[in-house]
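Asks: Could you look at this predicted model? Sequence included:
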Amino acid sequence: MKKILASVALLAVSSGAFAQETYLEKDTLICFSEEAYDRQIRYLNQGVRKVIDGCGITKKEYRVIPMEYNTFSASVVEVIEFGEVVYVGNNGLDIRD
């Protein structure tokens, strides 16, 4: 019984970590694969202002569920509205309390 109560208490305490909402900002580059994201970034780094196949720009703000946060590469999020997993730079994510 103590083990169950401890687990419930731990779950209640850790649920506060999920209180933040994350949004994908309007006009953010998104890609549907990590390979497409990396290729798009190479284009941008070379001054080529073309959106490649497999990538796009958001037209509005979307609420997302962060799946993988990466500092030096694309982060992975699921767009709640569509249920799609996309790759995005961290500068396009807005984390709110």
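Replies: It's in.
Asks: C-alpha only now, for contacts and for neighbours.
Replies: Will do.
Asks: Run a quick check on Pro66 versus Val76, I expect a contact.
Replies: Yes. In this structure Pro66 lies within contact range of Val76 using CA atoms under 8 Å: 6.3 Å.
Asks: So if I had to pick from these two, which one is more boxed in?
Replies: Val76 (24 against 18; other CA atoms under 10 Å).
Asks: need the contact list for that one.
Replies: By CA atoms under 8 Å, 6 or more residues apart in numbering, the contact set of Val76 is 66-70, 85-88.
Asks: structure B:
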Amino acid sequence: MKTIKASMFFASALFATSASAAPQILPKGSLACVSEEAFEKQFSYIAQGVNKIVSDCVITNQDIEVVIIDFNMIDATEVSVVSNGATLYIVGSDLQ
């Protein structure tokens, strides 16, 4: 029963985020990478306790308005920055 409830929660969260037409905010202090490969490498570092930002990743120094391109609860979420169209890969749960 817990599995069914969890699945329903994630499905509804995914639908609600995907159906939203309004831009989202990636808050200051969030991880953002310019490629999915860099995002995966960064999480390998984190998983092994290495406190270092890999090349092609940054910690944001301001709130960034983004549009969700591909929301993913497990892997990188792909977003497009509203101000310049740049593609970033982020932790989807960071969005506000």
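Replies: Yep, that arrived. The shown structure was predicted, so the numbers you read here are calculated from the model rather than taken from an experiment.
Asks: ok, back up a step: restricted to strands, list the contacts of Val76 of the first structure.
Replies: In strands, judged by DSSP state E, the following of the contacts of Val76 of the first structure are found: 66-68, 85-88.
Asks: When you filter those residues down to buried only, what's left?
Replies: Using 16 or more other CA atoms under 10 Å as the burial test, these include 66, 85-88 as buried.
Asks: Give the equivalent position in the first structure for Phe39 of the second structure.
Replies: Mapped onto the first structure by TM-score structural alignment, Phe39 of the second structure lines up with Tyr37.
Asks: any idea which element that match lies in?
Replies: Assessed by DSSP states H and E, Tyr37 of the first structure sits inside helix 34-45.
Asks: What residues does Glu25 of the first structure make contact with?
Replies: The contact partners of Glu25 of the first structure, by CA under 8 Å, 6+ apart, come to 58, 60-62, 92-94.
Asks: what do we get in the second structure for it?
Replies: By TM-score structural alignment, Glu25 of the first structure lines up with Pro27.
Asks: any idea how far that match lies from Val91 of the second structure?
Replies: Pro27 of the second structure sits 11 Å away from Val91 of the second structure, taking CA to CA, to the nearest Å as the criterion.
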